[in-house]
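S.K.: my questions are about this predicted structure, shown below with the sequence.
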Amino acid sequence: MIRGENFALSNLCWPIDEDRAALRIISALGYRGLELAPFKVFGGWDGVTRAEIVSYARFAASEGLTVVALQGILFGANLGPIFSGPDARLALLKHAAQVARMAGEFGGLRCVFGAPGLRKRLGLSASEADRIAVPLFQDLGRIFDDYGSILVLEANPESYGCEYVTKTGEAVSLVAQVDHPGFQVHIDTGTICINEESGEALRSYASAAAHFHVSEPDLVPLSFANARHGQFGDILRSSAYAGWISVEMKQPESDWRSCLQRSAQVIEACYDV
């Protein structure tokens, strides 16, 4: 059983109609946090009320879990690439206000900005993209900060179809340029593994991170076959990182319950106190 109090798990891993059973299982395994993909829970973005949000938070709490982060925050929002023009960026800001309100009503959360499909550079150089992205993310940071939440930037590798901020160091650099408390770094171990980023690089980034995902490449179930988890756990424990460590896995084709059990075994062996 997981002993640490800062481990969470994403609801991507199970069918939504098994929500109560899944929450009961992960709580029994020792997870204390729940990361939500809101579209999966609420079925959309428009019209989600404060009462619905509070009700879900109480539902999670009844199983011993706290909602600690949101992911998939742009899924189902029908947005275009951020470098395609001002209209696309305005639409993103409008949608972000909905997400930030939701995060605020959950009590103030980390909200993961992934969405590799929206990060096509469309022929722009990296420096040209930065000149557009920095003021955009400053605006986004202000929106989330107003609701007591933080937008956390996840590097997405090129193999996921991303063309902007594909390595963790690039995320760290962009966050430094944006320089707003509402916009911080998110670290994902799947990205680190795909990019073959070094442990020393992670050591230098970990203390600056606001959120952390334990994942495998392509979000397959956690496995001891990935020998780097032990290294990642050692680095986190020796760093000043004090946030939630959240497991992210897509729903497996096989038994999702076994997937939850195995994830807890990896966390206990490699990341726990």
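M.R.: Great, that's in hand.
S.K.: going forward, measure contacts between C-alpha atoms and count neighbours the same way
M.R.: Will do.
S.K.: for G4, helix, strand, or coil?
M.R.: Three-state call for G4 (DSSP: H, G, I helix; E, B strand; the rest coil): coil.
S.K.: ok, the closest residue to L36 other than its chain neighbours - contacts?
M.R.: Excluding the flanking residues, the one nearest L36 by CA to CA, 6 or more residues apart in numbering is L70, at 4.8 Å. By CA atoms under 8 Å, 6 or more residues apart in numbering, the contact list for L70 reads E35, L36, A37, P38, A103, L109, R110, C111, V112.
S.K.: now do the strands in this structure.
M.R.: Applying DSSP state E to the chain gives strands spanning 7-10, 33-36, 66-70, 110-113, 150-154, 183-188, 209-214, 245-247.
S.K.: quick one: contacts of the second one?
M.R.: With contacts defined as CA under 8 Å, 6+ apart, strand 33-36 is touched by 6-12, 60, 65-71, 244, 246.
S.K.: do the same with the fourth one
M.R.: Judged by CA under 8 Å, 6+ apart, the contacts made with strand 110-113 from elsewhere in the structure are 68-74, 103, 149-154, 186, 210-211.
S.K.: so which of the strands of the chain gets nearest N78?
M.R.: N78 lies closest to strand 110-113 among the strands of the chain, at 15.2 Å (CA to CA).
S.K.: buried set for that closest one?
M.R.: Judged by neighbour count using 16 or more other CA atoms under 10 Å, the buried positions of strand 110-113 are R110, C111, V112, F113.
S.K.: right, and C13 touches K250 too?
M.R.: Yes - if you go by CA atoms under 8 Å, C13 and K250 touch, sitting 4.9 Å apart.
S.K.: looking at these two, which is more packed in?
M.R.: Using other CA atoms under 10 Å, the more surrounded residue of C13 and K250 is C13, with 21 against 18.
S.K.: and here's the other structure:
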Amino acid sequence: MKLSISNLAWNEDNDTVVYDWMQKLEYQGLEIAPTRLFKANPYDCLDEAKKFMEFLKTTYNLDIVSMQSIWYGKKQSIFGTCEERNYLLEYTKKAIIFAENVKCPNIVFGCPKNRIIKEPEQIEVAIGFFDELGKYALEHNTVIALEPNPRIYNTNFINTTREAIEFCKLVCNKGIKVNFDFGSVLENNENFCFGKSEIQLINHIHISEPYLKVIKKRELHKELKKILLKNDYNGFISIEMNSDLDLRKLKETMKYVKEVFI
């Protein structure tokens, strides 16, 4: 397993401080929210993104290993009008091209407010939507990882890890996998009853708490590690928190996650 951290966990003024910690603690990957780096129209900033990728690699030996918050600021819905859905398809395809340009192998799909389902039969709409995106992602050397979002985030579509896995099976597309979110496990009081074939659907893992609060030390983290090792998970373990915390807490968390998972 390998370590990464989302750049939502600190403010941009502290970027170089955290990158230095990452290098010293042997973190290999940075997870990015594109609008955190490029405020407006991030997917049009391909040249700048490539330069940023090269800067990370040459200066800190870090790779961009995941993207999140890919629809930040967007109001359209998968289950809205055809025009809304087509807009989101094309916008996400731009995100996929962005990911390809920075050699990013994982795109987390969270976006709770953009995925409120109105009728049960609309599941077919979602299957078609993600099937098209999964095929496009594979063509461009990346994967869309579906993240369960509990109801506390005001959505009703894919609230649990089990639902994410079952939907992934329905789409049946190698470009669509699952983002395992520890905060969702906690909020939903889930267990870890997953078979090897289901673990293999997990492309990325967030170590988090509900509402992205500071990560607590938990025996469940050690249980998760055992299951991942048993099932040969070799992807990234990524810290996900919000930036409303003392930087010292962030460094302590980075050390803790390394101690548990490596």
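M.R.: It's in. Note that the coordinates shown come from a computational prediction; the quantities given were computed from them, not determined experimentally.
S.K.: can you lay out the strands of structure 1 as JSON lines showing distance to E268 of structure 1?
M.R.: As requested, the strands of structure 1 are exported to JSON lines (distance: least, CA to CA, whole Å):
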{"stretch": "strand 7-10", "distance to E268 of structure 1": "10"}
{"stretch": "strand 33-36", "distance to E268 of structure 1": "15"}
{"stretch": "strand 66-70", "distance to E268 of structure 1": "20"}
{"stretch": "strand 110-113", "distance to E268 of structure 1": "23"}
{"stretch": "strand 150-154", "distance to E268 of structure 1": "24"}
{"stretch": "strand 183-188", "distance to E268 of structure 1": "18"}
{"stretch": "strand 209-214", "distance to E268 of structure 1": "12"}
{"stretch": "strand 245-247", "distance to E268 of structure 1": "12"}
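S.K.: ok, the contacts of L70 of structure 1 in structure 2: which stay?
M.R.: Using both residues aligned by TM-score structural alignment, their matches' CA atoms under 8 Å, structure 2 keeps these contacts from these: E35, L36, A37, P38, A103, R110, C111, V112.
S.K.: most widely separated two among those?
M.R.: P38 and R110 (13.0 Å).
S.K.: save the contacts of L70 of structure 1 as JSON lines, and put in distance to S239 of structure 1 too.
M.R.: What follows is the contacts of L70 of structure 1, written out as JSON lines (distance: CA to CA, whole Å):
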{"residue": "E35", "distance to S239 of structure 1": "23"}
{"residue": "L36", "distance to S239 of structure 1": "26"}
{"residue": "A37", "distance to S239 of structure 1": "28"}
{"residue": "P38", "distance to S239 of structure 1": "31"}
{"residue": "A103", "distance to S239 of structure 1": "27"}
{"residue": "L109", "distance to S239 of structure 1": "22"}
{"residue": "R110", "distance to S239 of structure 1": "20"}
{"residue": "C111", "distance to S239 of structure 1": "22"}
{"residue": "V112", "distance to S239 of structure 1": "21"}
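S.K.: looking at those residues, which one is closest to V165 of structure 1?
M.R.: Proximity of these to V165 of structure 1 (CA to CA) peaks at V112, which lies at 13.8 Å.
S.K.: and the closest one, what pairs with it in structure 2?
M.R.: Using TM-score structural alignment, the partner of V112 of structure 1 in structure 2 is V108.
S.K.: ok, H204 of structure 2 touching F180?
M.R.: Yes - judged on CA under 8 Å, H204 of structure 2 makes contact with F180 at a distance of 6.3 Å.
S.K.: pull the residues that contact the longest helix belonging to structure 2.
M.R.: Under DSSP state H, the helix in structure 2 containing the largest number of residues is helix 82-101. Helix 82-101 of structure 2 is contacted by residues 43, 46, 49-50, 67, 70-71, 76-79, 105-107, 129, 133, 136-137, 140-142 when judged by CA under 8 Å, 6+ apart.
S.K.: from I192 of structure 1, how far off is the nearest residue in space to R203 of structure 1 that is not next to it in sequence?
M.R.: Setting aside the residues directly before and after it, R203 of structure 1 is nearest to I235 in space (CA to CA, 6+ apart), at 5.9 Å. Separation of I235 of structure 1 from I192 of structure 1 (CA to CA, to the nearest Å): 13 Å.
S.K.: thanks again, I'm all set now.
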